[in-house]
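Visitor: Structure of the sequence below:
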Amino acid sequence: MTAHSELRLLPWSGPDGKPCYLSTDDNNSHLSRLADTTEGIQLDLATDLVTRALEVLNDEKTAPEALRNLSADLVGALRDTLRVATSRGQRLTAPQLSTQGGDGTPLLSTSAFG
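Guide: Model (predicted):
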């Protein structure tokens, strides 16, 4: 195993509201798996909320209170989703570029696509 030099942003905040990070070289550790599961739950909840939001917004009789509650829920889901995207984006490896063709244009190597 190679030493892990990056911190993983976890999908929850500490008691003071500050971000929590994990430093490990074991992506299968208990805390890594818990973070993966929590991220999945957060994304599933956001998906369900989008469906609910569309229903509420399509109902012309929706009360202002319901719209305020929906807005608060959407902000929370967006915050969680952005944290997941940030965390996952930080863990992506940078694709290696290769120069191909006569014009020297940098192209992604085929290994960048799995």
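Visitor: all contacts plus neighbour counts: C-alpha atoms, from now on.
Guide: Noted.
Visitor: ok, and for the longest strand anywhere in the chain, which residues are buried?
Guide: Using DSSP state E to define each element, the chain has its longest strand at strand 8-13. Residues of strand 8-13 classed as buried by neighbour count (16 or more other CA atoms under 10 Å): 8, 9, 10, 11, 12.
Visitor: Next SSE downstream of that strand?
Guide: Next helix or strand after strand 8-13 toward the C-terminus (DSSP states H and E): strand 19-22.
Visitor: Now the second one, please; I'll put the structures next to each other:
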Amino acid sequence: MNDGARPARLLPWTDSEGKPCYLLTDGDGPLSRIADVIETTQLDMAEDLLEHAADLLAEARPTPEQLRFLLARMCEALTDVHRIPENRGTR
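Guide: Here you go, the predicted structure:
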């Protein structure tokens, strides 16, 4: 998406209906900086989740509830981090 002169930045969040949000910017405004912080936070959280998954899977018998919770959080994290390279590829 772009407005002819500037490409639109895909933001690291969606609207209330789950649709992607875009920003027309030169990349240096306050909303761009907030988006950068959120992307970094999402990547850090995904890394923490991977460490938690390794610890949980190293246990002899994780419960089905633990595994279900882990899988749900990993799906959320994967959705978030998948958007980041898509966004950066358009910039």
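Visitor: Show me the helices in the second structure, by range?
Guide: Using DSSP state H, the helices of the second structure run over 30-58, 64-90.
Visitor: between the ones you listed, which one is nearest to residue 17 of the second structure?
Guide: The closest of the helices of the second structure to residue 17 of the second structure is helix 64-90. By CA to CA, the value is 15.4 Å.
Visitor: mean shift of the closest one relative to the first structure?
Guide: Its aligned residues in the first structure lie a mean 0.5 Å from helix 64-90 of the second structure after superposition (mean CA distance after the TM-score superposition for the first structure).
Visitor: name the helices or strands packed onto that helix?
Guide: Using 3 or more CA pairs under 8 Å, 6 or more residues apart in numbering; DSSP states H and E, the elements in contact with helix 64-90 of the second structure are strand 8-14, helix 30-58.
Visitor: right, and the ones you listed - which one's nearest residue 24 of the second structure?
Guide: The nearest among those, by CA to CA, is strand 8-14 at 4.7 Å.
Visitor: returning to that earlier point: any chance of the buried residues of strand 8-13 of the first structure in TSV, plus distance to residue 40 of the first structure?
Guide: Below are the buried residues of strand 8-13 of the first structure laid out as TSV (distance: CA to CA, whole Å):
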residue	distance to residue 40 of the first structure
8	16
9	15
10	12
11	10
12	13
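Visitor: mind listing what the residue nearest the centre of the second structure touches?
Guide: Against the mean C-alpha coordinate of the second structure, by CA atoms, centre = their mean, the closest residue is residue 80 at 2.1 Å. Contact criterion CA atoms under 8 Å, 6 or more residues apart in numbering gives 12, 13, 42 as the residues in contact with residue 80 of the second structure.
Visitor: Check residue 23 of the first structure too.
Guide: 4, 5, 6, 7, 8.
Visitor: Now with 7 Å, please.
Guide: Residues in contact with residue 23 of the first structure, defined by CA atoms under 7 Å, 6 or more residues apart in numbering, are 6, 7, 8.
Visitor: Map it across to the second structure for me.
Guide: Under the alignment (TM-score structural alignment), residue 23 of the first structure pairs with residue 24 of the second structure.
Visitor: For residue 9 of the second structure, see how far away its match is.
Guide: 6 Å (CA to CA, to the nearest Å).
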